[in-house]
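In: The following comprises the amino acid sequence and a computationally predicted model.
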Amino acid sequence: MTEEEHIRHAGPLTYRGRAIPQTTTDQRLLDQRGPTDWVHTDPWRVLRIQSEFVEGFGLLSELPSAVSVFGSARVTPDSDHYALGVTVGTRLARAGYATITGGGPGMMEAANKGAQEAGGMSVGLGIELPFEQTLNPYIDVGMTFRYFFVRKTMFVKYAQAFVVLPGGFGTLDELFEAVTLVQTNKVTRFPVVLVGREFWGGLYEWIESRLLENGLISPADTELLQLTDDPDEVVDIIRKSHLDIAQRNGEVPPGVG
């Protein structure tokens, strides 16, 4: 047998010797018999990942200016935190922003509720979890993702600001990923607003007393996070940041806005 007979090319793939498959790609595609383990292989997952990006981009590409709002799923509707989330969603909607959340209950539901009831666009980007969690009922446009990293891309790509309400590990993950992207200039510098001084104040003090004092971040990095208790100030911070960026880019004359 010649050397060429010990090689098979399948598109960009090359097989040699014992690695050569016993069937061709077309045979495996058209033959419905046999095990279905192939749908759980890494190459097939790549196609699922690609499809999630395509669906997410298609769903969100025509959104108006939007703000991603993060917060705990465990907050109950009778809590002060929930009421704060509703107010934040309302203020964002009245200011002309779409509200993007993780689509779940708690603070996410609160922000979606406030946005929808105020006539704004309410978006929910859910995630497949081991326990059942459906999209909340206050969503105009929604999608449930298999992969966290695809979902996070959507939070970043289609938002002009991040608003962080009280939350747990998931909220902290989203907060620090957002700050890291801004700090490293992976995304255009835009505001990250922590809502609730009593809740977030200790974390901010820890960042200053541990990270800054030990030289682990730069003094300017602390300015990437802004704290407030006032939902109206949330909107003011976002608007001012966008105006400053526009003026630097020559899009708005100085003093207008």
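Out: Great, that's in hand.
In: hey, let's count contacts and neighbours off CA atoms from now on
Out: Noted.
In: OK, contacts around residue 64?
Out: 97, 98 (CA atoms under 8 Å, 6 or more residues apart in numbering).
In: so it is in which element?
Out: Here residue 64, judged by DSSP states H and E, is contained in no helix and no strand.
In: where's it relative to residue 210, distance?
Out: 39 Å (CA to CA, to the nearest Å).
In: May I ask which helix or strand encompasses residue 227?
Out: Applying DSSP H and E, one finds residue 227 within strand 225-228.
In: what helix or strand does the residue nearest to the spatial centre of the chain sit in?
Out: Geometric centre of the chain, nearest residue: residue 155, 2.5 Å, by CA atoms, centre = their mean. With elements delineated by DSSP H and E, residue 155 resides in helix 148-157, which encompasses its position.
In: Give me the distance from that helix to the chain's centre.
Out: Computed by CA atoms, centre = their mean, to the nearest Å, the chain-centroid distance of helix 148-157 equals 4 Å.
In: Where do the helices of the stretch 1-150 of the chain begin and end?
Out: Assigned by DSSP state H, counting those that start in this stretch, the helices in the stretch 1-150 of the chain fall at 25-30, 42-60, 80-94, 107-117, 148-157.
In: Packed most tightly, which of those would that be?
Out: Of all the helices of the stretch 1-150 of the chain, helix 107-117 carries the top mean neighbour count, a mean of 29, counting by mean count of other CA atoms under 10 Å.
In: which strands and helices sit next to that helix?
Out: strand 66-70, helix 80-94, strand 98-101, strand 122-127 (3 or more CA pairs under 8 Å, 6 or more residues apart in numbering; DSSP states H and E).
In: Distance of the residue nearest to residue 148 when sequence neighbours are not counted relative to residue 243?
Out: Residue nearest to residue 148 in three dimensions, not counting chain neighbours: residue 127, with 6.9 Å by CA to CA, 6 or more residues apart in numbering. Residue 127 sits 33 Å away from residue 243, taking CA to CA as the criterion.
In: before we move on, back to that, and the angle for the helix holding residue 155 with strand 122-127?
Out: Helix 148-157 and strand 122-127 are oriented at 160 degrees to each other (axes from the mean of the first three to the mean of the last three CA atoms, to 10 degrees).
In: For helix 148-157, give me every contacting residue.
Out: Contacts for helix 148-157 (CA under 8 Å, 6+ apart): 49, 52-53, 56-57, 68, 100, 125-127, 145, 174, 178.
In: ok, and here's another one to check against it:
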Amino acid sequence: MTSQRDEHRKGPVTLRGSQRPTTTTDQRLLEKGGAADWVHSDPWRVLRIQSEFVEGFGALAELGPAFSIFGSARVREDHPDYECAREIARGIVEMGYAVITGGGPGIMEAGNRGAKEAGGVSVGLGIELPHEQGMNQYVDLGVDFRYFFARKTMFVKYSSGFIVMPGGFGTFDELFEALCLMQTHKIDMFPVILVGTAYWKGLIDWLSTAVADGRMISPTDVDLMRVVDTPEEALAVLREFTGR
């Protein structure tokens, strides 16, 4: 039997065995070719990029209000963060919202699982990666992307807020994307909730001192985030923003 890790998803295409590429679509887009290579390839990539936005918008246009849950793909089912994300997702559905995750394992799976168990809409926005993770089994509506920037646009456009569990670089990327867009008034303010004081304290302290004291951000920019420790606290913040 072929496992998910033996497969490579390239947008809607599944590749196995010798057909698996050694680089991702993002890598090929960003790499530097010969002097005139871009003339022959990059203009055509625009059409593929356009198709990702069209497919994403088409799939999510009728989704309705939703919250996104981010966090580590490496967290296992027996980890406290997994159950925390699962409970938050259940509460989001009970508030009348859908749940969006990156569609992979770990915290993403927990979010989709909680939403599905609560009878809500469970959405996964997957991404082509060298070591394929695959869409988790709790996703009801899944969209696979080649390009990170197209995927990130969908998270921001269709989310009413972000719940950010402990995670790594991918989690930080989504977090700071939202903070930057709100700080620069590119999007309306929405709740950004960090779950786990012990995990996020170092980041918050650094932003409040080194970064703010150095006038790299305004002191009030740190207030764009709320830090909580329990599912109940996270859901209370969401209700404060939504009035539900």
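Out: Happy to help now that I have it. Computed from a predicted model, the values in this text were never measured in an experiment.
In: Mind telling me the TM-score for this superposition?
Out: For this chain pair, the superposition-based TM-score is 0.81 by TM-score structural alignment, normalised by the length of structure 2; 207 aligned residues with a CA RMSD of 1.6 Å.
In: circling back: turn the contacts of helix 148-157 of structure 1 into a markdown table, including distance to residue 151 of structure 1.
Out: Below are the contacts of helix 148-157 of structure 1 laid out as a markdown table (distance: CA to CA, whole Å):
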| residue | distance to residue 151 of structure 1 |
| --- | --- |
| 49 | 10 |
| 52 | 9 |
| 53 | 9 |
| 56 | 8 |
| 57 | 11 |
| 68 | 12 |
| 100 | 11 |
| 125 | 7 |
| 126 | 8 |
| 127 | 8 |
| 145 | 6 |
| 174 | 11 |
| 178 | 13 |
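In: Residue 202 of structure 1: which of the residues you listed is nearest?
Out: The closest of the contacts of helix 148-157 of structure 1 to residue 202 of structure 1 turns out to be residue 174 (CA to CA; 18.0 Å).
In: Measure how buried the residue lying closest to the closest one once chain neighbours are set aside is and give me the count.
Out: Among residues not flanking residue 174 of structure 1 along the chain, residue 70 sits closest, at 7.3 Å (CA to CA, 6+ apart). Residue 70 of structure 1 has 27 neighbours, counted by other CA atoms under 10 Å.
In: re earlier: now for the residue nearest to residue 148 of structure 1, how many residues are close by?
Out: For residue 127 of structure 1, using other CA under 10 Å, the count is 20.
In: ok now do it, which residues does it touch?
Out: So residue 127 of structure 1 contacts 102, 144, 145, 146, 147, 148, 151 (CA under 8 Å, 6+ apart).
In: Distance-wise, check the residue nearest to residue 73 of structure 1 when sequence neighbours are not counted relative to residue 133 of structure 1.
Out: Spatial nearest neighbour of residue 73 of structure 1, excluding adjacent residues (CA to CA, 6+ apart): residue 106 at 4.2 Å. According to CA to CA, residue 106 of structure 1 and residue 133 of structure 1 sit 12 Å apart.
In: same thing with residue 176 of structure 1?
Out: On the measure of CA to CA, residue 176 of structure 1 and residue 133 of structure 1 end up 24 Å apart.
In: Residue 237 of structure 1 now?
Out: 33 Å.
In: Have a look at the two and say which one is more surrounded.
Out: Neighbour comparison, residue 237 of structure 1 and residue 133: the larger count goes to residue 237, with 19 against 14 (by other CA under 10 Å).
In: doesn't residue 192 make contact with that one?
Out: No - using CA atoms under 8 Å, residue 237 of structure 1 makes no contact with residue 192, being 9.3 Å away.
In: chain center to stretch 181-188 of structure 1, what's the gap?
Out: 14 Å.
In: tell me which residues of that stretch are tucked away?
Out: Within stretch 181-188 of structure 1, the residues that count as buried by 16 or more other CA atoms under 10 Å are 182, 183.
In: With stretch 202-211 of structure 1 instead?
Out: 204, 207, 208.
In: just how off-centre is it within its chain?
Out: 25 Å.
In: Same check on stretch 94-109 of structure 1?
Out: Using CA atoms, centre = their mean, the offset of stretch 94-109 of structure 1 from its chain centre is 12 Å.
In: Residue 27 of structure 2 - how many residues pack around it?
Out: Considering only other CA under 10 Å, residue 27 of structure 2 is surrounded by 10 other residues.
In: which SSE is it in?
Out: Using DSSP H and E, residue 27 of structure 2 falls in helix 25-30.
In: Onto which residues of structure 1 does that helix map?
Out: Mapped onto structure 1 using TM-score structural alignment, helix 25-30 of structure 2 spans no residues at all.
In: Just the buried positions in that helix, please.
Out: residue 25.
In: got the contact list for that helix?
Out: Residues contacting helix 25-30 of structure 2 (CA under 8 Å, 6+ apart): 10, 42, 45, 128, 146, 147, 148.
In: so which two of the residues you listed are the farthest from each other?
Out: For the contacts of helix 25-30 of structure 2, with distances taken as CA to CA, the pair at the greatest spread is 42 and 128 (18.9 Å).
In: How many residues are close by the counterpart of residue 221 of structure 1 in structure 2?
Out: Using TM-score structural alignment, the partner of residue 221 of structure 1 in structure 2 is residue 221. By other CA under 10 Å, 15 other residues sit near residue 221 of structure 2.
In: Looks to me like residue 221 of structure 2 is in a strand.
Out: No - looking at residue 221 of structure 2 with DSSP: H, G, I helix; E, B strand; the rest coil, it is helix, so not inside a strand.
In: how close does it sit to residue 202 of structure 2?
Out: In terms of CA to CA, residue 221 of structure 2 sits 16 Å off from residue 202 of structure 2.
In: cool, residue 85 of structure 2 as well?
Out: From residue 85 of structure 2 to residue 202 of structure 2 the distance is 21 Å (CA to CA).
In: Equivalent analysis for residue 72 of structure 2, please.
Out: Applying CA to CA to residue 72 of structure 2 and residue 202 of structure 2 gives a distance of 18 Å.
In: now do residue 77 of structure 2
Out: 26 Å.
In: Then residue 150 of structure 2?
Out: Distance, residue 150 of structure 2 to residue 202 of structure 2, using CA to CA: 30 Å.
In: what's the answer for residue 162 of structure 2, then?
Out: Separation of residue 162 of structure 2 from residue 202 of structure 2 (CA to CA) stands at 20 Å.
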